[in-house]
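Chemist: just the structure for this:
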Amino acid sequence: MFQSFDDATSPDQGPPRLAALREELAREGYDGFLIPRADAHQGEYVAPCDDRLAWLTGFTGSAGFCAALRDQAGVFIDGRYRVQVKDQVALDHFTPVHWPETQAGPWLKDALPEPHNMAYDPWLHTQAEVEKIRDAGVTLVETDNLVDRIWEDRPAPPQGRAEAQPLELSGKSSGDKRKEIAAILKDAGHDAAVLTLPDSISWLLNIRGSDIPRNPVVQCFAILHADARVDLFIDPEKVAHLGPDPAIDQHPPDAFADALAALTGTIRVDRGSAPAAVSQLIEAEIAYAQDPCVLPKAIKNPTEIEGTRTAHIRDAHAMVEFLAWLDKQGPGLTEIDVVTALEGFRSKTNALRDISFDTIAGAGPHGAVVHYRCTTSTNRAVKAGELLLVDSGGQYVDGTTDITRTTVIGRPSREQQECYTLVLQGMIAISQARFPRGVAGRDIDALARAPLWRHGLDYDHGTGHGVGVYLCVHEGPQRLSRISEVPLEPGMILSNEPGYYREGAFGIRIENLIVVQEAPELGDRRDQLSFETLTWVPFERRLILRDMLAPHEIEWINGYHAEIWEKLELSGAARDWLDAACAPL
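Modeler: Got it, this is the predicted structure:
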């Protein structure tokens, strides 16, 4: 079992830890200290030894930060976590702050005395973050990590062994990738690029690892030179078994700082992902630009797309087996029962390497907690007439999956059906979208929201995120979001997951993965793009109101279900369930 149900944190742990941190602030003469979710690699998910935000505050979300001052402590959280944070932190000591509506700089400027000195660890904040806070008039000073000083039982750093991702799965050799990225550097006049994102380095070198739960990446740093040579800063035990590569020079991690200081020429640094310490250590000329691996990694090659299709068919078999099992259950089934059963069906494929994130199984009001994680203390049974939101995915060597289905135990209410149908209409709108080349996620995000908007409803998260191939389930730079300006390009994989959440009552989310493709020619043959659906699992018929759907929406659903019936080879009870689930509306 990959997933556990232990309570990772408790609200009562936060106050004494905050008090100990404030003692350090007083000892050093600082007015506050910033505690981000991020580690030195700036990944979304962190190893236990780097989960400082959760350790200090109790908040376990995948994004956010804490500004711990001498007299108050703000926990900055986005729309996904505004319900969750209230259950996880001691609200008499930590104050939730709506972010990004409220930015750190202005909040600190108002909260800090004058003069002030706000401390931060330069290895845990990007150059962009630091500049933005300073631009608001906040005085920031570098220090070692004050949380690490008081964290007495801090776990050891991860030491997972790297594995080679073979050419038949990667579709392109590491040597070819290095030459491709080196050419980008040469064209830009850059002599080297500093790489700090583990998924960028893992993609570039065609390696996978186990340093971060649910994300098969290898934690390390690298410097890619314009002649395609790589300096790799990694624990040698992680890669010793892979054999030498004459174009890759291996160094211990503690040699990274000196190597940065020794660089000459023009050095490319991503101010949005590299730690601020990187810029402080480099004495050569710095050219701030995006990590050169990010966009090529996001545009999947044909081998990666075909592998992802295969992974999704495999995952769909497991999901249908699960849904057929679930349909036989009645009230009393618990959230932990659901998570355990679903992981069991995926494991039976004999191909599951890990789950791609902790499965979200939110019954009734828990479904309104966007990134809910059930534990032994929060576990609840699904009651008759309640919605059950299940968001899950698998890591397979040929692809990463992410799917959400919302179902109902017993008979749904009309209101539940109406809300579900509105969400489904938004998902269909994205699935059917055609758009000119050059369009970004922000340009089509509203398609998913329009049905909800017409009824005065909305959701507080993006419509979709990028997805890797046996890498991180959340990947940039592409997104379906109001703030995404990255043009969509063929080969980019995204999620399509509108939702609706009513705090204290229920949550609805429906999610498929899609890949950008060249659109078939129509009309005056303008150059357009569209989406290919990758996920093949039926929707919940009991929650669909046919009379709310337009004819083209009914046609799309029926066509989608017909393809599922053709693609999936099942037998017995699962086939019987699938026959009924895929029957025309």
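
Chemist: use CA for all of it now, contacts and neighbours both
Modeler: Will do.

Chemist: and the helices in the stretch 251-400 of the chain?
Modeler: Assigned by DSSP state H, counting those that start in this stretch, the stretch 251-400 of the chain shows helices spanning 256-262, 276-281, 294-298, 302-327, 335-347.

Chemist: now for the shortest one, which elements pack on it?
Modeler: Contact here means 3 or more Cα pairs under 8 Å, 6 or more residues apart in numbering; DSSP states H and E; on that basis helix 294-298 packs against helix 198-205, strand 475-480.

Chemist: coming back round to it: so which of the helices of the stretch 251-400 of the chain is nearest residue 231?
Modeler: helix 256-262 (8.9 Å; Cα to Cα).

Chemist: contacting residues around the most centrally placed residue in the chain?
Modeler: Centroid-nearest residue in the chain: residue 474, 2.9 Å away (criterion: Cα atoms, centre = their mean). Residue 474 makes contact with 44, 465-468, according to Cα atoms under 8 Å, 6 or more residues apart in numbering.

Chemist: still on that earlier bit, nearest to residue 34, of the helices of the stretch 251-400 of the chain?
Modeler: helix 276-281 (13.7 Å).

Chemist: buried stuff in that closest one?
Modeler: Counting neighbours by 16 or more other Cα atoms under 10 Å, one finds that the buried residues in helix 276-281 are 276-279, 281.

Chemist: isn't residue 229 up against residue 245?
Modeler: No - taking Cα atoms under 8 Å as the definition, residue 229 is not a contact partner of residue 245, at 10.1 Å.

Chemist: this one as well, want them side by side:
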Amino acid sequence: MTFQTFDAVTRPADGPPRLAALREKMAEAGLAGWLVPRADAHQGEYVAPHDARLAWLTGFSGSAGFAAILHDQAGVFIDGRYRVQVRAEVDGAHFTPVPWPETRLEDWLVAHLPEGGRVGFDPWLHTEAEITRLETRLASAGITLVPHANLVDQIWTDQPAPPAAPACAHPDALAGRTSAEKRAELAADLRARGLSAAVLTLADSVSWLLNIRGADIARNPVVLAFAILHDTGRLSLFTAPEKISEDLRAHLGPEITLRPVSAFGPALRSLGGPVLVAADSVPRQVVLELHEAGVAVETGADPCLLPKARKTPAEIAGARAAHLRDGAAMVEFLAWCDEALPGGHQTEIDVVRRLEAFRAATGALREIAFDTICGAGPNGAIVHYRVTTATNRKIHPGDVVLVDSGGQYADGTTDITRTLATGPVAPEVRDAYTRVLRGLIALSRARWPAGLAGRDLDALARYPLWLSGRDYDHGTGHGVGAYLCVHEGPQRFSRLSDVPLEPGMILSNEPGHYREGAYGIRLENLVLVASAPALPGGDPGRAMLELSTLTLVPFDLRLVDRAALSAEEIAWLDAYHARVLAEVGPQVSDSARAWLARACRPLAGTA
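Modeler: A predicted model of the protein is given here:
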């Protein structure tokens, strides 16, 4: 069995007739515009085929973005990761890529719509915070947002059915806490705040809270469900009943009431207030249901986010075990790459298949964490490139190959990027690679006072690139779940993140540099936030934090300009490689161990 497929999921030619059909529906409804988000009702990054409305309509298949359809304009809003990809996937004569967040949706609508314009949206697919922000700006321009039944669904005649994959129990031993313990803690907080209940709509929050996992979303082991957590610790779970077996009902216990999704709206209207909703993730429809029933609403953060982000000792131990296992698979893979790629006979698809096979050979792989990114030469500059049979490129000697991949194991989720040489490279490439590596090392070595957020550390990884006039148009790192979503909030290394970093949080550390039409470079390790020991001469009583690296895979030293590294950077790199050799070496084949010894050779003392 293989997880990844290589068929193109969209075709640019499909967009124009679908756009015309949508505009007909807009005219019938008296709407000047229609909003098409990437998200589903659970606001996850990835969506089931049933909810892939943005890709179906426009052709854009990226994991972030949205479209605003007017009668004479069709804007596809994409961030810096997708500026190259969107041009290849949409029909440029009918859809216009719009740089976002540089251009805000509300400003674009004001610029393109006359006063009195009515813009429709599906209130299940947009958050309360998003719609409130848009309404505030658009009202001043005389533009109205109108909740409406989904127009895309009305023209999508062969729309796939909603997912209904069986759910399963996630062992308490791997979670480190029972669902009852988690619910009791959150319920106590609700009572302390004078709240009667919390509405949960994020699939990974519900899955984490109940210690369950599923397969409703490819690559993300979550159960698509809504939940209402009461201040007693009891919980109402709204999902397709066929997902829940009798054994799983027993795992959930008597404090969990299972109800169909159709009962969610009536249940909201029956609540006594006040009720906690997360405005940045709860659909507008949830708030409409509560308001129409006169239920008092208090907005705040999803109560599961921070407890989920603070991994338990059991989850941390599982992450370390998963990364050791994954590191061994990666070393076998990289040893194969060194032998196979310089010959010029392998393609990007060959590389993806071989990597998945090495992970599957562990006997523990449940899923891949996302579609493997394997970009050779110019394809490496497409930040979230997904190889298809149409784009598949043969790897030529001298190509730089970017491979970003991960695995879903019962004890942890992995995510790693390595950039590989297949022959001699230009000095520009070596310089860029070395600067990216120096940025990764700088963040890895960071110590900082407790209370700082990801935005306070993001620049450390960029500084070596900034000194050469380079940068990258994505965050430096995202949070990672424990056999959950590979992209997990609220923590991240980003200029936009104001969430304080706390011990137990797992994040990626992944600076990069991309030269369109030529090459892409990215290096990524997963790191764990931990308390830092006191240092002689330090401020008494000042708590400090540091990062512990989880990923155990060598970097390609052939791409490193040793002369550009400081003594401290060389010491860190040599210590890291010594650890990789000591821990991963006993886990791999004899031939891979010999390759690993060469790959982990120390730089200290060499010219």
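
Chemist: of the contacts of residue 474 of structure 1, which belong to strands?
Modeler: If you go by DSSP state E, the contacts of residue 474 of structure 1 have 465-466 in strands.

Chemist: can you pick the most crowded of the contacts of residue 474 of structure 1?
Modeler: Neighbour tally across those (other Cα atoms under 10 Å): the maximum, 27 neighbours, falls on residue 467.

Chemist: which one in structure 2 is aligned with that one?
Modeler: Under the alignment by TM-score structural alignment, residue 467 of structure 1 pairs with residue 480 in structure 2.

Chemist: repeat for residue 371 of structure 1
Modeler: Matched across to structure 2, residue 371 of structure 1 falls on residue 384, judged by TM-score structural alignment.

Chemist: okay, now that match: neighbour count?
Modeler: 20.

Chemist: my guess is residue 55 of structure 2 contacts residue 11, does it?
Modeler: No - between residue 55 of structure 2 and residue 11 there is no contact under Cα under 8 Å: 9.3 Å.

Chemist: which one's more surrounded, these two?
Modeler: residue 55 (26 against 17).

Chemist: quick one: residues contacting that one.
Modeler: 10, 38, 61-62.

Chemist: going along the chain, name the helices of the stretch 51-200 of structure 2.
Modeler: So, for the stretch 51-200 of structure 2 - with DSSP H, counting those that start in this stretch - the helices run 53-58, 83-89, 105-112, 128-139, 151-155, 172-175, 179-192.

Chemist: so which of those comes closest to residue 262 of structure 2?
Modeler: Among the helices of the stretch 51-200 of structure 2, helix 151-155 comes nearest to residue 262 of structure 2, with 18.0 Å by Cα to Cα.

Chemist: thinking again about what came up before, which one of residue 229 and residue 245 of structure 1 has more residues nearby?
Modeler: Each of residue 229 of structure 1 and residue 245 has its neighbours counted (other Cα under 10 Å); residue 229 has more, 18 against 10.

Chemist: structure 2: which residue goes with the more buried one?
Modeler: By TM-score structural alignment, residue 229 of structure 1 lines up with residue 234.

Chemist: name the nearest residue to its match, sequence neighbours excluded.
Modeler: residue 255 (4.8 Å; Cα to Cα, 6 or more residues apart in numbering).

Chemist: tell me how many other residues crowd that neighbour.
Modeler: The burial count for residue 255 of structure 2: 13, using other Cα under 10 Å.

Chemist: who touches it in this structure?
Modeler: Applying Cα under 8 Å, 6+ apart, the residues near residue 255 of structure 2 are 233-235.

Chemist: per the alignment, residue 383 of structure 1 pairs with which residue of structure 2?
Modeler: Residue 383 of structure 1 maps onto residue 396 in structure 2, by TM-score structural alignment.

Chemist: quick one: the residue nearest to the centre of structure 1 from residue 215 of structure 1, how far?
Modeler: Distance, residue 474 of structure 1 to residue 215 of structure 1, by Cα to Cα, to the nearest Å: 9 Å.

Chemist: equivalent analysis for residue 168 of structure 1, please.
Modeler: Distance, residue 168 of structure 1 to residue 215 of structure 1, using Cα to Cα: 21 Å.

Chemist: same question, residue 371 of structure 1
Modeler: 17 Å.

Chemist: the match of residue 383 of structure 1 contacts residue 340, correct?
Modeler: No - the pair residue 396 of structure 2 / residue 340 is not scored as a contact, 11.0 Å apart, by Cα under 8 Å.

Chemist: and these two? which has more neighbours close in?
Modeler: residue 396 (19 against 14).

Chemist: for that one, which non-adjacent residue is spatially closest?
Modeler: Nearest one to residue 396 of structure 2, counting by Cα to Cα, 6+ apart, is residue 344 at 4.8 Å.

Chemist: doesn't residue 399 make contact with the one you found?
Modeler: No - contact criterion Cα under 8 Å: residue 344 of structure 2 and residue 399 do not qualify, at 9.6 Å.

Chemist: quick revisit: can I get the helices and strands packed on helix 294-298 of structure 1 in JSON lines with mean neighbour count?
Modeler: Output for those, formatted as JSON lines (neighbours: other Cα atoms under 10 Å):
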{"stretch": "helix 198-205", "mean neighbour count": "24"}
{"stretch": "strand 475-480", "mean neighbour count": "24"}
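
Chemist: export those as CSV, with columns for distance to residue 342 of structure 1.
Modeler: CSV is the format used below for these (distance: least, Cα to Cα, whole Å):
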stretch, distance to residue 342 of structure 1
helix 198-205, 27
strand 475-480, 24
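
Chemist: for residue 508 of structure 1, which of these is the nearest?
Modeler: Across those, the minimum distance to residue 508 of structure 1, taken as Cα to Cα, is reached by strand 475-480, at 18.3 Å.

Chemist: what's the average distance for the closest one when superposed on structure 2?
Modeler: Strand 475-480 of structure 1: mean distance to aligned residues in structure 2 after superposition is 0.2 Å, counting by mean Cα distance after the TM-score superposition for structure 1.

Chemist: helix or strand: which one has residue 21 of structure 1?
Modeler: Residue 21 of structure 1 belongs to helix 14-28 when assigned by DSSP states H and E.
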